[in-house]
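Trainee: Below: sequence and its predicted model.
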Amino acid sequence: MNVPLVLTEFLDRAVKLYGNKKAVYCDERVFTYENLAGRVNQLSNGLRDLGVEKGDRVAYLAPNTVEMLEGFYGIFQLGSVMVPLNSRLTPQDYLFILNHSESKLLFVDQDLYHLIAPIKDKLATVEQIIVHYKDHETPETDYEQWLAGFNASSFDREELDENDVSSLLYTSGTTGNPKGVMLTHRNNYLHALCTMHHLRVRDCDVYLHVLPMFHVNGWGAPFYYTANGATHICLKKVTPESIFKAMEEHKVSVLHMAPTVLNALLQYYEKNKPKLEQDVRVVIAGSAPPPAFVTRVEKELGWEFIQVYGMTETTPLSLVSTIRSELQHLSPEEKSRIKAKAGYPMIGCDVRVVNEYGEEVTRNGKEIGEVITRSHGVMKGYWKNPEETMETIRNGWLHTGDMGTVDEYGHIDIVDRMKDIIISGGENISSIEVEGALYEHPDILEAAVIAVPHEKWGETPHAFVVLRENRQVSEQEIIAFSREKLAHFKAVTGVTFVNELPKTASGKIQKVHLRNDYWETKGKVGRFVN
């Protein structure tokens, strides 16, 4: 008889093989895998007592805590569906998602309860709100007190099928209402097996939760690090100081984050020079960094840099940038260029870059096409949205909306989102390439590039720039610098200096807000030059 590929198996394995091992550190509390399993059973029994059944949606609004981690397995044991919520949305966003998902229960951290309070009376299906770390003023159920009332030793699980939906994850919704991505147990299980191989996950690993568990490169952690009996370090508030402190105290060996967070760690390291004795792997998802950035991470921090690529709709990871054995002869500079790319397909993922006729682009690193994929990770579909599902998955291929090239070694390089490509005088310009050039300027801390109208060329690149502390540089100097680094048609034609760039909860720069800001101040931003 075949064993179904269901996620509860991962915690079961950890308990059998690593039951007495210290599995989770959360603030001052420490839990073994047996402790964690006991809390999971209490949660499952509590959920059943509240009437939660197989297929019901249960939502979580929480930072990286043991309560968030145990929520996955506690929900799965009932065959219910986890709905993790982005912690940086607005109350109106939560109102839409909770009602659209028809969530039955909501677990929320006390620090985030103020985002729910304004809309709680408008929640159509949420029957109860339970609060982690509840204070005396909050008029809801206290999680720890509630949990303590239920049996920790056992739970009579629902029968699960690997094609049952396990999680419902909502996309950012920058161009409309968020879409709920349905991922199955099979999606997440096979993704975990694939990812743990490519990231070389082992039982001796100590994983620091930097990316939120709701995030595209963060929610796999409860599965593949648990399956291997690794140790989880839950970090509720993420700052460069808290990250380095946790890494030193717990001998952290691996962590996932966005490029902007890693950039902040580099700035902190420059000033404070914290010392770490252990080997560290840092897994980066998001816009491809410039090769010089990769070199800095590996030389200054001494960490192994691993770039990955994926999206919510593919569970998420599909590509990885580690150097394959037949390319070890390349120079350090060439290796850094390769590591900065999205990478080559992971096991079980067929990823291609195709032109408008559906033909694969030439492997020359120049011809641009759309990235499409079919794999074990492709979502079941969008919840209650068959039209968008059919638009995104066509003839068995998921169309990502990302534009890329393929080099001679088969590495895919994401050059832009389809909507972020700048078309100037008929030439395609990658905003990511322009940003990479700007990051080489010694006075620039962060940069983001968008398209703006131009009378002669149709549109040209415009940069939003954050300068390093106590640095001064003019718009004309940055324009001249970009013209030195790039073909002139790719150089920026205007610069806006800002104190910070708008970012998602995971640190990804939100260009949609920069576009909106530009249009609100049209005619006042920067200066156009030919």
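Mentor: Arrived safely.

Trainee: rest of the way, CA atoms for contacts and neighbours
Mentor: Noted.

Trainee: can you list contacts of the longest helix anywhere in the chain?
Mentor: For the chain, the helix reaching the highest residue count under DSSP state H is reported as helix 33-49. Residues outside helix 33-49 that contact it (CA atoms under 8 Å, 6 or more residues apart in numbering): 11, 14-15, 18-24, 70-71, 73-75, 77-78, 146-155.

Trainee: and Cys386, how far is that from Ser166?
Mentor: Not quite, residue 386 is Pro, not Cys. 19 Å (CA to CA, to the nearest Å).

Trainee: this is the comparison structure:
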Amino acid sequence: MKRTVIQMLQTAAKNYSDTPYTNEKSDSGWIFKTYSEVEADSNYIGSYLIEAGIKKDDKIAILSEGRISWVTGEYGILKAGSVSVPLSIKLLPEEVLFRLNHSGSKGILLSHNTFEKIAPIWDKIEESDFKIYYLDDDIEKIREDASEFGIDIDKDAITFSKMLELGEEAYKKKPDLLTQSVENIQENDVVTISYTSGTTGNPKGIMLTQLNYYANSNDAMDFFKLPEGFRTLLILPLDHSFAHTVGIYISLLKGIGIYFVYLVSNFPKHQ
């Protein structure tokens, strides 16, 4: 058995199929995706990316507040054999630009709230076919702003829901493409490139592998001894490797539910 994050997800989807995994607050209350739903949706995202030409070891950035689609999207990136480049939402546009170009990212998952970090630097991104994977459905809200910066929404961007739709079609037609991609994942494959703050110079990209996260998550579980069905509020920014280890990935081992809150000041209304 390969010791990988994806193997952990597949096992969790079997052991905790109907257990809520990722949870976020909407206007109508808490919404969630079960372990089996995250497994299925990430299959569709991975299939879409493969069909769109994303290849093994390609880099895709993520710039968004914590949410269900953040986690599902990253699993999809990994299943396509690619590498996640999680970025802090506190970065300035020029800091985002450095990380995108330094990593050679071919696209970025972003939200309505973080689009303003990309628009001003669009013409400076070195990847010629760079794509925006828009995590919200209200893409029309950014069309006018996008056009001002030379971004063609119809060509350069796609919504997450559309990715799921097209990915599901691709997966059902050619499931072996994703299956083979997942089988090709090795323990020493890179999961994330996590950047340092760059306080004393240009930030460094720290490459963390499947086995890194597998070992750290299992060791953390041995230390914390969390019970099955535990629920946790994940306040840590998801671009942090620690949030991956003790939030996203450790949860797979015990069917833990993780809850996302955008701001600490939102606690009262998120009860």
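Mentor: Yes, it's here. All of these numbers come straight from a predicted model, not from anything done at the bench.

Trainee: Got a TM-score for the pair?
Mentor: Between these two chains, after superposing, the TM-score reads 0.84 (TM-score structural alignment, normalised by the length of the second structure); 243 aligned residues with a CA RMSD of 1.7 Å.

Trainee: Cross the contacts of helix 33-49 of the first structure against helices and list the overlap.
Mentor: Per DSSP H, the contacts of helix 33-49 of the first structure map to helices at Leu11, Ala14, Val15, Tyr18, Glu70, Gly71, Tyr73, Gly74, Ile75, Trp146, Leu147.

Trainee: contacting residues for the second one?
Mentor: What that stands for is Ala14 of the first structure. Ala14 of the first structure touches Tyr33, Thr226, Ala227, Asn228, Gly229, counting by CA under 8 Å, 6+ apart.

Trainee: The fourth one -> the second structure?
Mentor: Mapped onto the second structure by TM-score structural alignment, Asn228 of the first structure lines up with Lys254.

Trainee: Not counting sequence-adjacent ones, nearest residue to that match?
Mentor: What sits nearest to Lys254 of the second structure in space, not counting adjacent residues and going by CA to CA, 6 or more residues apart in numbering, is Glu228, at 4.6 Å.

Trainee: Check the secondary structure at the alignment partner in the first structure of that neighbour for me.
Mentor: For Glu228 of the second structure, the aligned residue in the first structure is Asp203 (criterion: TM-score structural alignment). Under DSSP: H, G, I helix; E, B strand; the rest coil, Asp203 of the first structure falls in the coil class.

Trainee: Quick one: residues contacting the residue nearest the centre of the second structure.
Mentor: In the second structure, the C-alpha nearest the mean C-alpha coordinate belongs to Glu74, at 2.7 Å (CA atoms, centre = their mean). Applying CA under 8 Å, 6+ apart to Glu74 of the second structure gives the contacts Ser42, Ile62, Ser84.

Trainee: Need the three-state assignment for the second one.
Mentor: It stands for Ile62 of the second structure. strand.

Trainee: contacting residues for the alignment partner in the first structure of it?
Mentor: Residue pairing (TM-score structural alignment): Ile62 of the second structure is matched to Tyr60 of the first structure. Contacts of Tyr60 of the first structure were listed using CA under 8 Å, 6+ apart, and they are Met68, Gly71, Met82, Val83, Pro84, Leu85, Leu106, Phe107, Val108.

Trainee: same thing but at 6 Å, please
Mentor: Neighbouring residues of Tyr60 of the first structure by CA atoms under 6 Å, 6 or more residues apart in numbering: Pro84, Leu85, Leu106, Phe107, Val108.

Trainee: do the same with Thr19 of the second structure
Mentor: Here Thr19 of the second structure is in contact with Thr34 (CA under 6 Å, 6+ apart).

Trainee: about what we covered before: give me the neighbour count for the residue nearest to Lys254 of the second structure.
Mentor: 13 (other CA atoms under 10 Å).

Trainee: got it, and the one 3 residues further on?
Mentor: Around Arg231 of the second structure there are 16 other residues, counting by other CA under 10 Å.

Trainee: ok, for it, nearest residue in space, not its chain neighbours?
Mentor: Arg231 of the second structure sits nearest to Gly257 (CA to CA, 6+ apart), 4.6 Å away.

Trainee: Among the ones in helices among the contacts of helix 33-49 of the first structure, which one sits closest to Lys120 of the first structure?
Mentor: Of all these, the one with the least separation from Lys120 of the first structure (CA to CA) is Trp146, at 20.2 Å.

Trainee: coming back round to it: run a quick check on the match of Glu228 of the second structure versus Thr231, I expect a contact.
Mentor: No. The criterion here is CA atoms under 6 Å, and Asp203 of the first structure misses it with Thr231 at 7.8 Å.

Trainee: The longest helix of the first structure: average distance to aligned residues in the second structure?
Mentor: Once fitted to the second structure, helix 33-49 of the first structure is off its aligned match by 0.9 Å on average (mean CA distance after the TM-score superposition for the first structure).

Trainee: Pull out the buried positions in that helix.
Mentor: In terms of neighbour count (16 or more other CA atoms under 10 Å), helix 33-49 of the first structure has its buried residues at 33-47.

Trainee: In the second structure, what stretch matches that helix?
Mentor: By TM-score structural alignment, helix 33-49 of the first structure lines up with residues 35-51 in the second structure.

Trainee: Look at the residue lying closest to Ala124 of the first structure once chain neighbours are set aside and say how many residues are nearby.
Mentor: Spatial nearest neighbour of Ala124 of the first structure, chain neighbours left out: Asn99 (5.9 Å); criterion: CA to CA, 6+ apart. Residues contacting Asn99 of the first structure under the criterion other CA under 10 Å number 15.

Trainee: What's Asn99 of the first structure aligned with over in the second structure?
Mentor: Asn99 of the first structure maps onto Asn101 in the second structure, by TM-score structural alignment.

Trainee: what sits up against the helix or strand hosting its match?
Mentor: Asn101 of the second structure belongs to helix 93-103 when elements are defined using DSSP states H and E. With contacts defined as CA under 6 Å, 6+ apart, helix 93-103 of the second structure is touched by Lys117, Glu126.

Trainee: Would you mind identifying the next helix or strand past it?
Mentor: Past helix 93-103 of the second structure, the next helix or strand by DSSP H and E is strand 107-110.

Trainee: what does that next one contact?
Mentor: Taking CA under 6 Å, 6+ apart as the rule, strand 107-110 of the second structure contacts Ile60, Ala61, Ile62, Leu63, Ser64, Phe130, Lys131, Ile132, Tyr133, Tyr134, Leu135.
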